[in-house]
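[1] Build me a model:
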Amino acid sequence: MPVQDLPTVDTAQQLGLLPEEYDRICEILGRQPNFTELSIFSVMWSEHCSYKNSIVWLKTLPRDSERMLAKAGEENAGLVDIGDGLACSFKIESHNHPSALEPYQGAATGVGGINRDIFTMGARPVAQLNSLRFGDPKKARTQWLIKGVVKGIGDYGNAFGIPTVGGEIYFDDCYHVNPLVNAFSAGIVKTDMTASATSYGVGNPVFIVGSATGKDGIHGAAFASKDITEDSAKDLPSVQVGDPFMEKLLLEATLEVLATKQVIGIQDMGAAGIICSTSEMSAKGEHGMDIWLDKVPMRQEGMVPFEILLSESQERMLIVVKKGAEAEVKAIFDKWDLNCAQIGVVTDTKRLKFHMHGELVADVPAHDLVLGGGAPVYHREYREPAYYQEFKKFDIDAVAEPTDYPAVARHLLSHPNICSRNWVSQQYDSMVGTDNMSTNQPSDAAVVRIKDTNKAIVITVDCNSRYVNADPEEGCAIAVAEAARNIVCSGGEPVAITNCLNFGNPYVPEVYWQFVSAIKGMKKGCEQFNTPVTGGNVSFYNQSSDEGPVFPTPTIGMLGLMDDVANRMTLHFREAGDLIYLIGTPKKDLASSEYLYSYHKVKKSPAPAFDLQEEYDVQAAIKSLIQQKLIRSAHDVSDGGLFVALAEAAMPGQLGFTVENKTDLRGDIFYFGESQSRVVVSVKREHKEAFEAAVGVAYQWLGQVTPTGFVLDGKVWLSTEEAIDLHESTLPSLLR
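    I've put the predicted structure just below:
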């Protein structure tokens, strides 16, 4: 290697490494690293790539079932057998830090990256979801962020040609500096056409395909592994720039080349670019590579080795193919007018040797760079925060009952966390591909038909971070349960989850306690519903020096399967005269409800009442009722409580309802509390006796669907027209 001044431990710290990690690098190499090698370790050992502060707890999650074709961490995305020789690949990832600085490109490239993870599995993406968190929507910064993020998601997804079929948006002051942008994608592949992120076979050629490499995104993985500060704007080169039209070409070329059966392995170049792909593929295949960096197609002159290796330029793949198939592979990418350059060969050394103009510029062992190999693993200190016990002191009887219930109803229907998301969804193409079954017939989860079958996948993203903040273990278990409930209420069977774990700085013991507790809650939730974890993303450092960490937000992306689309269930009331029932038991509970938090301004309360077995039993009852064709609609009770669930069921058909509180609970507790494990269903009058005989769990008759008006306990709270106007007008008026 060329003689150069070797970096010191101070350099290592500037790159985000700890002094002891620098010492470990010297031990691994048997010498001091040069700057290129140190840069390699800095990104590969960043939290974003190595999960060094989270892997010990991630390994405690359930990761297997009879449907699993790839366990968590084995491939670019999860892979689940859905029968008939087909599999579904799905995953969720964050793009929080880039979106905080440059919301349009940050969100757009998040969409691009998650879709590449899907089609590198050999799957054609068929649906996208997103989970978004912002600060106060009345503030200029939030409006700038949400407009940029939504436009970025829409522009990229629409141009790429994959429908955005659902998602969630929440607002809270804790996300003012650090918005959360989590992107989910799912794709379908024949089980005999799947691809793997591996490399083996001495002499096999290594190709980089897709876009040229530039200086965008350099040190992006390291950037995502530190707090947001006033100086973060200086990290704008760490934000990538996307090209959805290039990605569409890359999708088609990739699926075509995989069909040749000449590909040994393939991996998206996302976080950490070339170095991540070469190291992870080599480590998995227990081989090495010789890479010639000067052969990488570049769009900027004068790029030095570490820039080429760490660039996160978008729309690029690393492909290892069988020796002798070079011309066939190149012809396919030429047809699609994409770069396809051989930049290396597979070796049996288990080392990565990078050359530039004939000089060896870096020589590192692949295994020691990666998660599960030599990357550091830490058991961080964690400590229960003082607020946790404070929240438990909440006294429901100290909350004054409202004197004006219609005012509360108006407050909730027009609250940014509950109001219609049409301002957002109308910017997304939800119909491209023609398989989305949820656009005009809403359901609690998105339903996407699988071509040439009578099946559908049912997908959702869920997390109420207010619940998780109040009680991370219980709140995360609720997130899993709500995801499952949404899928069941839509007619599906929960199958597996992916997760996007958004937390603050893991070196803060109270933050790490939130993380550990959330993992425990996720574990018990997944075990109850037999939904193993297929993989996902950990996003730490979502906090600022001024405002502290965001609420712990473990977003659950859940995949469900509908074996027969005839079982599809929607959330909206069908016609006046139908009976309305509540399945599940309301509790004397207002904890962490939107009503308590935003109407009464009570910020300190525990998570809502929740029992996993009760939840499981309610979901089993809903499944059975759907299969017996005894209900016409099903909608879970969640944000805003029973009243909001009733309103959301009535508004799509411009209908009304008349219901009564027949319990001894106070009216605000009954209508606005958010105790879990409850579902509102509607039933034809002629099915009343059969329905009541078949329920099998606690239920109560509430009332009936009416042509118009929201009548509760004999009083008209709102007209249907006013409710719809309040619900629909909030976001447009805030974001115009």
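[2] From here on, just use CA atoms for contacts and neighbour counts.
    Will do.
[3] my read is Val711 is in a helix, agree?
    No. Counting by DSSP: H, G, I helix; E, B strand; the rest coil, one finds Val711 to be strand, located in no helix.
[4] want to put them side by side, so please do this one too:
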Amino acid sequence: MSQHKISPERIEKEQIYKEMGLTDEEYQLAKDLLKRRPNYTETGIFSAMWSEHCSYKSSKPLLKRFPTKGSHVLQGPGEGAGVVDIGDNQAVVFKIESHNSPSFVEPFEGSATGVGGIMRDVFSMGAKPIAAMNSLRFGNLDNDRTKMLFSEVVRGIASYGNVIDVPTVGGEIQFDEQYEENPLVNAMVVGLISHDDVQKGVAAGVGNVVIYAGGDTGKDGVGGASFSSDVVEAGKEENKSAVAIGNPHIGKKLMNACLEVIQSDALVGIQDMGAAGLTSSASEMAAKAGTGIEMNLDLVPQREESMNAYEIMLSESQERMLLVVKKGQQQEILDIFAKHDVDAAVIGEVIQEKTFRIKQHGEIVVDIPVNILADEAPVYHLPSKEAAYYQEFQAMENEVPTVEDHQAMLRQLLQQPTIASKEWAYMQYDAEAQGNTIVGPGSDAAIVKIDGTDKAIAITTDCNSRYIYLDPKVGGQIAVAEAARNLVCSGAKPLAITDGLNYGNPNNPEVFWQMEESIDGISEACLALQTPVISGNVSMYNQSKDEAILPTPIIGMVGLIENTKYVTPNHFQNNGDLVYLIGETFPEFGGSELQNLIAGKYLGKAPVIDLQVEANRQNILATAIKEGLVVSAHDLSEGGLAVALAESLFNGQGLGVEVRLTGDVTVALFSESQSRFLVTVKAENKEQFQNLWTEARQIGSVTNDGKLIVSVNGEHVIKDTVDELHKLWSEAIPRLVTAK
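    Have a look, this model is predicted:
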């Protein structure tokens, strides 16, 4: 018997709703709100709209803690993407979104559709996408499945971004065994818009016309929202069928058509058909406008014959948009889509009655009040319990790991996949599309010029999940602070963040505690650094080997460079420039790359951070850059000072550096203390630069002999050639990926 023939009575009696993703209590709530038993399609709609993926039912109480307002915020959370003013009637639109479960099951398609979906979120706001970023997490590169996942995810991202002609300008990749069975694939897109063109997903105006545009609807991705709201197992066929298939060629045509459509005064509202497809876009647009929607599924372009209402309503086929257009002006919009060779059809209208009514073959197959789907979704205040390990870690002294040979250790650290060059991945991306990329992948932040102006934007993604595991609140603060440091080092003023919150099963009180604490830490840092949260995404149930992944709230941050003359490189530039270390170094190795290498696990305290100190240092560095006193700037992160010195020489200019330090050798070289910068200054600007700082210490100077020489307490501890170090750093990942 086909699914849509299953009676409402049977759904209840046999508890079929459980297989569809509803609990007993949720099914009863749906029944009470409807005042009748939902039919099969309606049960599927409740399951999708009340899933974690669509309703944020477990995370909603925590998300309210984020600061979301600022004088420059034009649109905060709640629409397809957030919008931030950058002056001159221009704004940037951006958001990050995860595609973890699909990428685990079908890595190529999962990552490609992740890029496509976030593109549509941005251009549905009326913005032209100008840059894409990504933030990826994989297990260690010592097994064939991880190598395959890494290779295919990167290939999927490249295949979509390169065809749609939006440059993939950077991101970050980290490797840790705790992601082995659950990689994280977070895609971010930034768009450019005029203030007057900002669109919203609303179905306003009774009698207005509902238009479907884009690819046809197939059976791919049916139930994807529910599938992404549970723990996923590899290899299951039903999981594979829940992964939608993308088509960047249609995606590009759809993007160009939509960017023309938004110029028409006929357009009332527009929204991407993302998670839960036609169901979420139509019901959310109606709920936001306080109206209802009636649609006829016989008019929906369909890829396969005899699709039932359940399949059409819950398909997550890609490259589809839903529009509401003024009555009588629909032909104008249909003509624009036809001009761009994009299929479009009128499939319904806005109605006064606040209901979500769907017809097929002359029958009403769905009739649900819209507020039930949007506003009545259950909200869970889940139990939270401090993780058992936390007090134990907090009680530990800051131990300094034993390192016999510091030069050999630097060589080892540079070959750690989390630190090593990611060129193997990003060389597959077209970072130069559209011709405005000033700084592409491999830098602290990517920089993209704003056409026709002297302005540019800087973009970064960042998160050290090891710190968050050790101390979720402090780790959350560090994630925001480090993202901001990346932007400030590049010459930008940080504006706002989007967050991709990736955690394990929220029904585990310790996982929920990690989430709660890290969100508080992120919020505190956003307030201190004046970078409100304008959009984001929550992904839960990320489990590997029956354990939660490391808590990984990715921070995507965008900053404004007021004039491209302030763009600051991360690498040393000239022989004779003075090298400064800004900030104090403490014996802090909890969650560090050195601890990972020596102990193979993370324990102890995370590095401390003082948000006021962080904000002050960032402000002083920004002032020094604007005054033309800074030649290069790089923040200190994984691997500490020694790794930052090496990275600052990897630009093929044949430069070297000679550095003199004091104190404990291991601490001086490899500590991961926060709020530190490595800066170079021309000798003639020494006094002026030093007048700005109390915490800047000259530690050496740039040379032209191609050597990295470090002495501590008067003794040489590192004396290596930059060419040799660069070779180890650049060849590490290709060697691991191809190793048999």
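[5] So after superposing, what's the score?
    Once superposed, the chains reach a TM-score of 0.97 (TM-score structural alignment, normalised by the length of structure 1), with 727 aligned residues with a CA RMSD of 1.4 Å.
[6] Tell me where the stretch 501-650 of structure 1 has strands.
    Using DSSP state E, counting those that start in this stretch, the strands of the stretch 501-650 of structure 1 run over 533-539, 543-544, 548-549, 553-562, 579-583, 633-636.
[7] With distance to Ala186 of structure 1 and mean neighbour count as added columns, please give those in TSV.
    Formatted as TSV, the strands of the stretch 501-650 of structure 1 follow (distance: least, CA to CA, whole Å; neighbours: other CA atoms under 10 Å):
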stretch	distance to Ala186 of structure 1	mean neighbour count
strand 533-539	12	26
strand 543-544	29	23
strand 548-549	30	20
strand 553-562	9	28
strand 579-583	31	24
strand 633-636	24	27
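[8] could you dump these to TSV with distance to Ala107 of structure 1?
    Listed next are the strands of the stretch 501-650 of structure 1 as TSV, based on distance: least, CA to CA, whole Å:
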stretch	distance to Ala107 of structure 1
strand 533-539	15
strand 543-544	18
strand 548-549	21
strand 553-562	17
strand 579-583	39
strand 633-636	29
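[9] Do you have the helices of the stretch 101-250 of structure 2 handy? List them.
    Ranges of helices within the stretch 101-250 of structure 2 are 107-123, 144-164, 224-227, 237-241, 248-261, based on DSSP state H, counting those that start in this stretch.
[10] swap that for the stretch 401-550 of structure 1, please
    405-413, 422-425, 465-470, 472-489, 509-529.
[11] so of these, which one's packed in deepest?
    Highest mean neighbour count of the helices of the stretch 401-550 of structure 1: helix 472-489, a mean of 29 (counted as mean count of other CA atoms under 10 Å).
[12] what's the mean distance for that one versus structure 2?
    Between helix 472-489 of structure 1 and its aligned stretch in structure 2, the superposed structures give an average distance of 0.6 Å (mean CA distance after the TM-score superposition for structure 1).
[13] the inter-axis angle of that helix versus strand 553-562?
    30 degrees (axes from the mean of the first three to the mean of the last three CA atoms, to 10 degrees).
[14] Which among the helices of the stretch 101-250 of structure 2 is found nearest to Glu363 of structure 2?
    Of all the helices of the stretch 101-250 of structure 2, helix 224-227 sits nearest to Glu363 of structure 2, with 26.1 Å by CA to CA.
[15] got the contact list for stretch 332-347 of structure 2?
    209-216, 250, 253-254, 256-258, 260-261, 264, 266, 295-297, 299-301, 325, 330 (CA atoms under 8 Å, 6 or more residues apart in numbering).
[16] what about 6 Å?
    Residues from elsewhere that reach stretch 332-347 of structure 2 (CA atoms under 6 Å, 6 or more residues apart in numbering): 210-214, 253, 257, 295-296, 299.
[17] Check stretch 621-630 of structure 1 too.
    Applying CA under 6 Å, 6+ apart, the contact partners of stretch 621-630 of structure 1 are 691, 695.
[18] One more: stretch 588-595 of structure 1?
    Under the criterion CA under 6 Å, 6+ apart, residues 605-608, 640, 673-674 lie in contact with stretch 588-595 of structure 1.
[19] host element of the one in structure 1 that sits across from Val350 of structure 2 in the alignment?
    Aligning on TM-score structural alignment places Val350 of structure 2 opposite Val346 in structure 1. Using DSSP states H and E, Val346 of structure 1 sits within strand 339-347.
[20] Would you mind getting the average deviation of that strand from structure 2?
    Averaged out, strand 339-347 of structure 1 is 0.6 Å away (mean CA distance after the TM-score superposition for structure 1).
[21] and the angle for the next helix or strand after that strand with strand 339-347?
    Toward the C-terminus, strand 339-347 of structure 1 is succeeded by strand 351-356 as the next helix or strand (DSSP H and E). Angle of strand 351-356 of structure 1 versus strand 339-347, following the same axes, to 10 degrees, is 130 degrees.
[22] picking up where we left off before, can you turn the buried part of the contacts of stretch 332-347 of structure 2 into a PyMOL selection?
    Filtering those down to the buried ones (16 or more other CA atoms under 10 Å) takes a single PyMOL command:
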select buried, resi 210+211+212+213+214+253+257+295+296
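[23] and which of the contacts of stretch 332-347 of structure 2 is nearest Ala528 of structure 2?
    Nearest to Ala528 of structure 2 among the contacts of stretch 332-347 of structure 2, with distances taken as CA to CA, is Ala257, at 41.0 Å.
[24] sorry, back to before: for Ile82 of structure 1, which of the strands of the stretch 501-650 of structure 1 is the nearest?
    strand 553-562 (7.3 Å).
[25] chain center to that closest one: distance?
    8 Å (CA atoms, centre = their mean, to the nearest Å).
[26] in the superposed pair, what's the mean gap between that strand and structure 2?
    Counting by mean CA distance after the TM-score superposition for structure 1, strand 553-562 of structure 1 comes out at 0.6 Å.
[27] other SSEs contacting that strand?
    Strand 553-562 of structure 1 is packed against strand 456-462, strand 493-502, with contacts defined by 3 or more CA pairs under 6 Å, 6 or more residues apart in numbering; DSSP states H and E.
[28] The counterpart of Glu307 of structure 1 in structure 2 sits in which helix or strand?
    Under the alignment (TM-score structural alignment), Glu307 of structure 1 pairs with Glu311 in structure 2. Assigned by DSSP H and E, Glu311 of structure 2 belongs to helix 309-314.
[29] distance from that helix to structure 1 after superposition?
    Averaged out, helix 309-314 of structure 2 is 0.3 Å away (mean CA distance after the TM-score superposition for structure 1).
[30] same deal with stretch 152-163 of structure 2?
    Mean for stretch 152-163 of structure 2 is 0.3 Å (mean CA distance after the TM-score superposition for structure 1).
[31] Sounds good, over and out.
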